[in-house]
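Student: Please find the sequence and the predicted model below.
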Amino acid sequence: MIKNILLNIVKFPRLVSFFGEEYTVICKIDNIGDYILFRNFLRDFRKSKINGGRKVLLIGNKDWKNIFEIYDSESVDKIFWVNTGYLQRSRIYRIFVLF
């Protein structure tokens, strides 16, 4: 359910923040092994033509927060951490994450 909602949000050509800046949203809440494979893509994506000079907003799994902060924090402008264990258990937390 949450995946479908996030995919519908990403279909919009632009996501504009409250400050009027354009962001590209990347939702990656997989486990740490998938993040390790994803890291190389993240660095190149920021400079790519597809991104078009927009800022990058990453929705990430809290389990790999330490690795991200040490090695990849310069690749993303803003980050929103999601606790996946709590996301599965709490309906209120799911609603909070969607908003």
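Tutor: Structure's in. What do you need?
Student: only C-alpha atoms for contact and neighbour calcs from this point on.
Tutor: Noted.
Student: Arg43 in helix, strand or coil?
Tutor: The local conformation at Arg43, judged by DSSP: H, G, I helix; E, B strand; the rest coil, is helix.
Student: so how far is Lys55 from it?
Tutor: In this view, Arg43 and Lys55 are 13 Å apart by Cα to Cα, to the nearest Å.
Student: Doesn't Phe97 belong to a helix?
Tutor: Check again: residue 97 is Val, not Phe. Yes: using three-state DSSP, the secondary structure at Val97 is a helix.
Student: Now it: closest residue in space, sequence neighbours ignored.
Tutor: Closest residue to Val97 apart from its sequence neighbours, by Cα to Cα, 6 or more residues apart in numbering: Val82 at 7.4 Å.
Student: adding another structure so you can compare the two:
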Amino acid sequence: MAFLLLSPWPLVLGYLLAGVMVILMVRDFVREVRGVSTRVGVPRSSDRHVEVWFGAHVIAAFTGSTEDAAPYEAGMELRFPGLPITNKPVPAVVDSGTADS
């Protein structure tokens, strides 16, 4: 037991575990940032919402401009042949602060 207390291995393994945890946290942060739209404000009327359906469940979704939605839809058709894919306009968002009551 004294060997483990004097050995550097517990310290090395602790640092290794901490490093792995930091890498995973950074990876999750980057994924979250990439998933967030860079556009600010209300969606444009020209935006499209593309969804890939597996039964009653959406397994992939994308919202973006018409120019970006078309290649995404084509790519999903290649990746998921036979699954239904919808490409609909994004519904208009009503600002509750300016809506009439």
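Tutor: Noted; the coordinates are in hand. Just so it is clear, the model here is predicted, and its values are computed rather than measured.
Student: Would you pull the TM-score for this pair?
Tutor: The TM-score (TM-score structural alignment, normalised by the length of the first structure) is 0.29; 46 aligned residues with a Cα RMSD of 3.6 Å.
Student: My guess is the residue nearest to Val97 of the first structure contacts Leu98. True?
Tutor: No: the pair Val82 of the first structure / Leu98 is not scored as a contact, 10.6 Å apart, by Cα atoms under 8 Å.
Student: So these two - more neighbours on which side?
Tutor: Per other Cα atoms under 10 Å, whichever of Val82 of the first structure and Leu98 has more neighbours is Val82, with 19 against 10.
Student: Quick check: the gap between that one and Lys47 of the first structure.
Tutor: In this view, Val82 of the first structure and Lys47 of the first structure are 25 Å apart by Cα to Cα.
Student: Now do the same contact list for Ala18 of the second structure.
Tutor: Not one residue lies near Ala18 of the second structure by Cα atoms under 8 Å, 6 or more residues apart in numbering.
Student: From Leu4 of the second structure, how far off is it?
Tutor: 19 Å.
Student: And Ala74 of the second structure, by the same measure?
Tutor: 58 Å.
Student: Also Lys88 of the second structure?
Tutor: From Lys88 of the second structure to Leu4 of the second structure the distance is 62 Å (Cα to Cα).
Student: Comparing the two, which shows the higher neighbour count?
Tutor: Each of Lys88 of the second structure and Leu4 has its neighbours counted (other Cα under 10 Å); Lys88 has more, 13 against 9.
Student: Does anything pack onto the helix or strand containing the more buried one? Which helices or strands?
Tutor: Element membership of Lys88 of the second structure [criterion: DSSP states H and E] is strand 85-89. Secondary-structure packing of strand 85-89 of the second structure (3 or more Cα pairs under 8 Å, 6 or more residues apart in numbering; DSSP states H and E): strand 48-54, helix 66-79.
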